[in-house]
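> give me the fold of what follows.
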Amino acid sequence: MSSPAIDRDVVIADTVHWMEKAVIGLNLCPFAKAVHVKKQIRYVVSEAETPEELLEKLMEELQHLADADPERIDTTLLIHPNVLTDFFDYNEFLDVADAALEELGLDGFLQVASFHPDYQFADTDKNDISNYTNRSPYPTLHLLREDSIDRAVEAFPEASDIFDKNIENLEKLGHDGWDKLMEKP
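Okay, here's the model as predicted:
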């Protein structure tokens, strides 16, 4: 049974909305605004329907990012609405993503961060507001350059405090506030 057709424009628009309202708007990632404003984020919507197809696309995108000029493409969001929609399957795939980095010889040069509509940190309740720091509209693999992370951390000396501040902000916002924030105009 094949998945419904993907409207790439809608998927990207939903992801950009989430980036602008949550990631940048709530300052969940203080490093995101600069690459967003400079249009250095590559948004890729995968039509993969199996983990194997996604792995193939992931390896292609990892290599593309590694080969790209960082001034043009600093980071990539690989959005995959039709595969790994179950968070626990997605979470297991992250080991596969790390193995792909090693296989391509890009471990230590690039890394993969994770976002999912049902993201859940270990030892948290499914509905715990802290999980929303990593909740995106669609399952998404975020491909990052290690150099960019290092520069961002140097520019933001309290980088280790980001997670705690995010939890504090989300607790103040609450679920109703999050829902209002994510409403589309």
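
> going by C-alpha atoms from here, please, whenever you check contacts or count neighbours.
Noted.

> could you list every helix and strand in contact with the longest helix along the chain?
Looking only at the chain and at elements set by DSSP state H, the helix with the highest residue count is helix 162-182. Where contact means 3 or more CA pairs under 8 Å, 6 or more residues apart in numbering; DSSP states H and E, helix 162-182 is not packed against any helix or strand.

> contact partners of it?
Helix 162-182 has contacts (CA atoms under 8 Å, 6 or more residues apart in numbering) with His17, Trp18, Lys21, Ala22, Leu26, Asn27, Leu28, Cys29, Ile129, Ser130, Tyr132, Thr133.

> show me what contacts the second one?
Contact analysis of Trp18 by CA under 8 Å, 6+ apart lists Ser136, Pro137, Met182.

> quick one: the helices in the protein?
With DSSP H as the criterion, the chain has helices spanning 8-18, 32-37, 51-67, 87-103, 146-155, 162-182.

> save those helices as JSON lines, and put in distance to Asp74 too.
Listed next are the helices of the chain as JSON lines, based on distance: least, CA to CA, whole Å:
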{"stretch": "helix 8-18", "distance to Asp74": "16"}
{"stretch": "helix 32-37", "distance to Asp74": "7"}
{"stretch": "helix 51-67", "distance to Asp74": "8"}
{"stretch": "helix 87-103", "distance to Asp74": "17"}
{"stretch": "helix 146-155", "distance to Asp74": "7"}
{"stretch": "helix 162-182", "distance to Asp74": "21"}
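
> roughly how far does Glu102 sit from Ala5?
Distance from Glu102 to Ala5, counting by CA to CA, to the nearest Å: 32 Å.

> to compare against the first, here's another:
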Amino acid sequence: MNSSNDNNTEMTSPAPSQVQQDTQFWLEKAVIGLNLCPFAKSVHVNNRLRYVVSSASTPEDLLKELARELLALNRADPDEIETTVLIHPQVLTDFLDFNDFLGAADALVEDLELAGELQIASFHPQYQFAGTEPEDISNYTNRSPYPTLHLLRESSIARATETMADTDAIYEANMQTLEKLGIEGWTALGLKR
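You can find the predicted model right below:
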């Protein structure tokens, strides 16, 4: 028998297919559409991005699933799966909790002896860089519809950055793009605030 809290969680939690669809929309409109990550388009267009929607409801369960996904990505052929997004809509919905979890996630990469092979990038609906206000447009570079861990191959990052003279220029261009767009422009694209 479910408690009323369980029922409320079920009613407010979107279906996994909706979570993936929302995340893919964000990727296409914001990450690729605004060119926030110049490396994302080819991975997306060539279908080498794996979406995993987690049903984890505790950080411990998410850590176990993260371990499975890190190992699976490491074993996968990069021509088939170059990167994975692990979306976890039911756990670490508070940004401070999510941010605290990132230390455990990075430690897991070390424990699995995958440091230098894989790394984790983080995205969250409430993402906030240190020294910024919650609604600063700069935070939107890392604002996703749901809490998300992006598992990346170090070799893919190295290949992508070889073609760029100045990778800091990506951050600077992103800030210019977002400042020009503003929060109104962000929501006009159909992206959640």
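
> before we move on, the earlier item: quick one: the longest helix of the first structure aligns where in the second structure?
Under TM-score structural alignment, the counterpart of helix 162-182 of the first structure in the second structure spans residues 170-190.

> buried stuff in that stretch?
Under the neighbour-count criterion of 16 or more other CA atoms under 10 Å, stretch 170-190 of the second structure has Asn174, Met175, Thr177, Leu178, Leu181, Gly182, Ile183, Trp186 buried.

> can I get those residues in CSV with distance to Ile120 of the second structure?
What follows is these, written out as CSV (distance: CA to CA, whole Å):
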residue, distance to Ile120 of the second structure
Asn174, 20
Met175, 22
Thr177, 24
Leu178, 23
Leu181, 27
Gly182, 27
Ile183, 27
Trp186, 25
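
> can you count the residues close to the counterpart of Leu143 of the first structure in the second structure?
In the second structure, Leu143 of the first structure lines up with Leu151, judged by TM-score structural alignment. Using other CA atoms under 10 Å, Leu151 of the second structure has 23 neighbouring residues.

> about what we covered before: list just the nearest of the contacts of helix 162-182 of the first structure to Asp150 of the first structure.
Cys29 (13.9 Å; CA to CA).

> alignment lookup: that closest one to the second structure.
By TM-score structural alignment, Cys29 of the first structure lines up with Cys37.

> run through who's touching stretch 105-119 of the first structure.
62, 66, 85-87, 94, 97-98, 101, 126, 131-132, 134-147.

> so where is it in the second structure?
Using TM-score structural alignment, stretch 105-119 of the first structure pairs with 113-127 in the second structure.

> list the buried residues of that stretch.
Using 16+ other CA under 10 Å as the test for burial, stretch 113-127 of the second structure gives Leu114, Leu118, Gln119, Ile120, Ser122, Phe123, His124, Pro125, Gln126, Tyr127.

> quick check: most distant residue from the centroid of the first structure.
For the first structure, the largest distance from the centre (CA atoms, centre = their mean) belongs to Met1, which lies 27.3 Å off.

> for Ile79 of the first structure, see how far away that one is.
Distance, Met1 of the first structure to Ile79 of the first structure, using CA to CA: 21 Å.

> ok so, going back, any idea how far the residue farthest from the centre of the first structure is from Glu53 of the first structure?
16 Å.

> and what of Ala34 of the first structure?
In this structure, Ala34 of the first structure and Glu53 of the first structure are 32 Å apart, going by CA to CA.

> over to Ile6 of the first structure?
15 Å.

> swap in Gly174 of the first structure?
Going from Gly174 of the first structure to Glu53 of the first structure by CA to CA gives 37 Å.

> what's the answer for Ser3 of the first structure, then?
Taken as CA to CA, the span from Ser3 of the first structure to Glu53 of the first structure is 14 Å.

> swap in Tyr132 of the first structure?
Distance of Tyr132 of the first structure to Glu53 of the first structure, given as CA to CA: 27 Å.

> and what of Ala159 of the first structure?
35 Å.

> what does Val35 of the first structure give?
28 Å.

> again with Leu28 of the first structure
30 Å.

> looking at the two, which is more packed in?
Taking other CA under 10 Å, Leu28 of the first structure and Glu53 do not tie; Leu28 has more neighbours (22 against 13).
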